[in-house]
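Colleague: Can you look at this prediction? I've put the sequence above it.
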Amino acid sequence: MLLHEKVVEVINPLAREFKSIGTLRKELADLQVELAQAHNQVHISEARVSTALDKLAYMETLVTDKILQDMSTTGSDLLLPSSTLSLPPAKSRPPKRSINVSGPVQPYNDHLKNFWYPVAFSAGLKDDTMMPIDCFEEPWVLFRGKDGKPGCVQNTCAHRACPLDLGSINEGRIKCPYHGWEYSTDGKCEKMPSTKFLNVKIKALPCFEQEGMIWIWPGNDPPTPKLPSLLPPSGFQIHAEIVMELPVEHGLLLDNLLDLAHAPFTHTSTFAKGWSVPSLVKFLTPSASSLQGYWDPYPIDMEFHPPCMVLSTIGISKPGKLQGQSTRECATHLHQLHVCLPSSKQKTRLLYRMSLDFAPILKHVPFMQHLWRYFAEKVLNEDLRLVLGQQERMLNGANVWNLPVSYDKLGVRYRQWRDSVERGSKELQSPYNFLDQ
């Protein structure tokens, strides 16, 4: 009502007679800010009310289960509280599903391969260079053909299994260093010196370039006609593109990237320095199976983008002052893209892209790329020592997903999505019971 009265006062014809146009514009701008803040508070309140109601319903069910158990044990005719009489029997509630990620890493499921995977940044693949990569435990090599378009072929010569990336590029063909056989981007051998030419071809993957990234389709199913967009939102400029090879299984790395609750405990010497420890951390989503949402109380929006990408937008404010704000309330932002390519059972190729919606001059500062890489590696090393410890115990049989709690929501939904894909399901199954606790 107060906002309504302010709006009426500003647009009232009688009031306008005594105020300048500049004053009215300022008042309208201030009102727009207040309305945006009020809208955001309503949105947060609705989400909190919904979460509280779900938790209350779950607690009532637990009470009912306990009473029924006591009745069956003692044989007495206890009276149920009136608030529980309308609840369905405990046995009608779907059983709580657990997550078991333990033991040696299993062979990759073929269903997980039927996606477009980003494998490199365009700027890193020059016309006369090769880029060896591993994907799902198979060796591949990227290079550009005569037309400048990228190709991805098996990194093994058809003749004597020599790694092709040890060779060179000749007129848009990759040349084996052993006997000089040359292959085009479609895998066809187009030159075979010192012998009679044979019809030889090595395996090549569908490979495309879009928005500064090179993508491959490692699966056997026909590739989908469109590639997803991973560009930062409008108004951002890309400041850094970094590639790292990490000795950790890609699922464990995704688990870590999708978890922000660990920041004030793990990243105390980098970006979370000065953060206080909140009494409660939540990840709020628009629906029960959504793979995107925002953190409360941190001003960070986050999304898991299948099959292996994490997108996040971080509202930047003064150190130690991140809590209690949404990204919309922050004037400046950092946008991050993490791609976790499954190289092998215990190796991930990480592609990291960092963008800012402020300070464009930083793009022109000499050696700035080295500074961004130093900082990215410092943050990652804080995580890596922990994740490597998890991996060691996982390989020895420990479950790395014991006792999931509410702030594990996005990581759990990633695991749920992955399990669904590996089962060959076309849709996500119903969410785990504890997601809304």
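Modeller: Nice, I can see it.

Colleague: Going by C-alpha atoms from here, please, whenever you check contacts or count neighbours.
Modeller: Noted.

Colleague: buried stuff in stretch 395-407?
Modeller: 398, 399, 400, 401, 406, 407 (16 or more other CA atoms under 10 Å).

Colleague: okay, now the one to match up with it:
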Amino acid sequence: MLRGHWYIACRSPQIGRGPVARTVLGEPLVIFRGQDGKAAALIDRCAHRNLALSRGKVTADGLRCAYHGWSWGSDGHCTKIPSACEPDACQAIRVKSYPVKEHQGFIWVWMGEEKEVPTHEPLHFPWLGEAGWRHFVMERVFEANAFHCVENFLDVPHTAHVHRGLFRGEESKEIEIEVTSGEDWIEGEFLGEERMDSWIGKLLVPEGSRIRHVDRFQLPYVTRVDYRMSETRQYVVMSQCTPETEDRTRVFTYLGFRFEPFGGLIRLVFQPFAGAILNQDVEVLRQQTEDLRRTGAPRFLYHETDAIARGIRELLDGKSLAGRPPERKRLRV
């Protein structure tokens, strides 16, 4: 699990009057809004008797523990000990706090070393809120390692088996992929791709369209899939994977689309379809994790048809892919 990055802890509407418990990179967090309305994140553990602060409530004094009423400010400092006779008794006591940014309807937490200053901004989801574009967000918890999630989201061959009937039809064709990469990213562009032989392909892609399809991975655990048929017909699917533990990942998937003039109608079909696809991936990755626990640590074999999976693994292992020449691969989809 990679530190020194921003991760989505929750969506903005999920923190209202009460705090929300989340786990990020194995650390239990409590996410809440102070009296000023700004989001904050603390370790979800009261320093006094270690009750989870997410069981408490937000008051004028800060986040108040449900056990003895100790209160904590957004910066992690104790602001009140109700049973103390000396009001200054709490000043030197604190719990760990985390840098937080609220951006595009998400609460992002910087998971660096303590007191480490964030070195970059959170991920930006393209076209969110722009004229002509619509979007929706899906959230799922995968019982799977974050690497297995991102690999799955950018793995075309599995769609013919796990998603047959929804995403892929009966026909299969050879296609060429051009793989390019950089210091912290790798992508594959599918050259000369035709529309999918399925009902969703026929709905979204007009016959004769020239499709530009690009699958991209970037650190820490972000995937992006772009389909562009024309200026007014295109969509993007981006998933930000937040590792909770080694075998559990919370995934926030943004799907932005432009299908003029039928955007509202398309959404009625697109959203439940995308949810069904995601649920199938939740299940197959749960099965993979179950089988890995039974058979032992992963001993994966990387094949040319895996396209960019080996590159993803190298990036997560700390290797830079900058300077690599473009590579062509072929596979049947």
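Modeller: Arrived safely, thanks for sending. Bear in mind the structure is a predicted one, so any value in this text is a computation, not a measurement.

Colleague: corresponding residue for residue 170 of structure 1 in structure 2?
Modeller: Mapped onto structure 2 by TM-score structural alignment, residue 170 of structure 1 lines up with residue 59.

Colleague: Identify the residues contacting the nearest residue to that match once chain neighbours are set aside.
Modeller: The shortest distance from residue 59 of structure 2 to any non-neighbouring residue, by CA to CA, 6 or more residues apart in numbering, is to residue 35 (7.3 Å). Contacts here follow CA atoms under 8 Å, 6 or more residues apart in numbering; on that basis residue 35 of structure 2 touches 58, 59, 60, 62.

Colleague: Could I get the buried residues of stretch 395-407 of structure 1 in a markdown table, plus columns for distance to residue 351 of structure 1?
Modeller: Putting the buried residues of stretch 395-407 of structure 1 into a markdown table (distance: CA to CA, whole Å) gives the following:
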| residue | distance to residue 351 of structure 1 |
| --- | --- |
| 398 | 29 |
| 399 | 27 |
| 400 | 24 |
| 401 | 25 |
| 406 | 28 |
| 407 | 25 |
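
Colleague: Just give me the closest of those to residue 129 of structure 1.
Modeller: Nearest to residue 129 of structure 1 among these is residue 400, at 40.0 Å by CA to CA.

Colleague: and the closest one, that one's in a helix?
Modeller: No - assessed with DSSP: H, G, I helix; E, B strand; the rest coil, residue 400 of structure 1 is coil; it does not lie in a helix.

Colleague: Wait, it touches residue 390, no?
Modeller: Yes - shown here, residue 400 of structure 1 and residue 390 form a contact pair, counting by CA atoms under 8 Å, at 6.6 Å.

Colleague: who touches both of these two?
Modeller: In contact with both residue 400 of structure 1 and residue 390: no residue, using CA under 8 Å, 6+ apart.

Colleague: Can you give me every residue that contacts whichever residue in structure 2 pairs up with residue 407 of structure 1?
Modeller: If you follow residue 407 of structure 1 across to structure 2 using TM-score structural alignment, you land on residue 305. By CA under 8 Å, 6+ apart, residue 305 of structure 2 lies in contact with 157, 329, 330, 331.

Colleague: Which position in structure 1 pairs with the first one?
Modeller: Which is residue 157 of structure 2. When structure 1 is aligned by TM-score structural alignment, the residue opposite residue 157 of structure 2 is residue 261.

Colleague: ok, so what distance separates its match from residue 315 of structure 1?
Modeller: Per CA to CA, to the nearest Å, residue 261 of structure 1 is found 16 Å from residue 315 of structure 1.

Colleague: secondary structure element for residue 289 of structure 2?
Modeller: Element membership for residue 289 of structure 2, per DSSP states H and E: helix 263-295.

Colleague: I'd like to know which elements that helix is packed against.
Modeller: strand 134-142, helix 146-153, helix 159-162 (3 or more CA pairs under 8 Å, 6 or more residues apart in numbering; DSSP states H and E).

Colleague: make it 10 Å
Modeller: On a contact count with 3 or more CA pairs under 10 Å, 6 or more residues apart in numbering; DSSP states H and E, helix 263-295 of structure 2 meets strand 134-142, helix 146-153, helix 159-162, helix 199-204, strand 248-259.

Colleague: Switch those over to JSON lines; also include distance to residue 103 of structure 2 and mean neighbour count.
Modeller: Formatted as JSON lines, these follow (distance: least, CA to CA, whole Å; neighbours: other CA atoms under 10 Å):
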{"stretch": "strand 134-142", "distance to residue 103 of structure 2": "14", "mean neighbour count": "17"}
{"stretch": "helix 146-153", "distance to residue 103 of structure 2": "22", "mean neighbour count": "21"}
{"stretch": "helix 159-162", "distance to residue 103 of structure 2": "32", "mean neighbour count": "16"}
{"stretch": "helix 199-204", "distance to residue 103 of structure 2": "30", "mean neighbour count": "15"}
{"stretch": "strand 248-259", "distance to residue 103 of structure 2": "13", "mean neighbour count": "23"}
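
Colleague: how close does residue 295 of structure 2 get to residue 288 of structure 2?
Modeller: 10 Å.

Colleague: Tell me the counterpart residues of the longest strand seen in structure 1 in structure 2, please.
Modeller: Scanning structure 1 for the strand with the most residues, using DSSP state E, yields strand 332-344. Aligned using TM-score structural alignment, strand 332-344 of structure 1 spans residues 233-245 in structure 2.

Colleague: one step back: dump the helices and strands packed on helix 263-295 of structure 2 into a markdown table; add distance to residue 274 of structure 2 as well.
Modeller: Shown next, in a markdown table, are these (distance: least, CA to CA, whole Å):
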| stretch | distance to residue 274 of structure 2 |
| --- | --- |
| strand 134-142 | 9 |
| helix 146-153 | 12 |
| helix 159-162 | 13 |
| helix 199-204 | 10 |
| strand 248-259 | 9 |
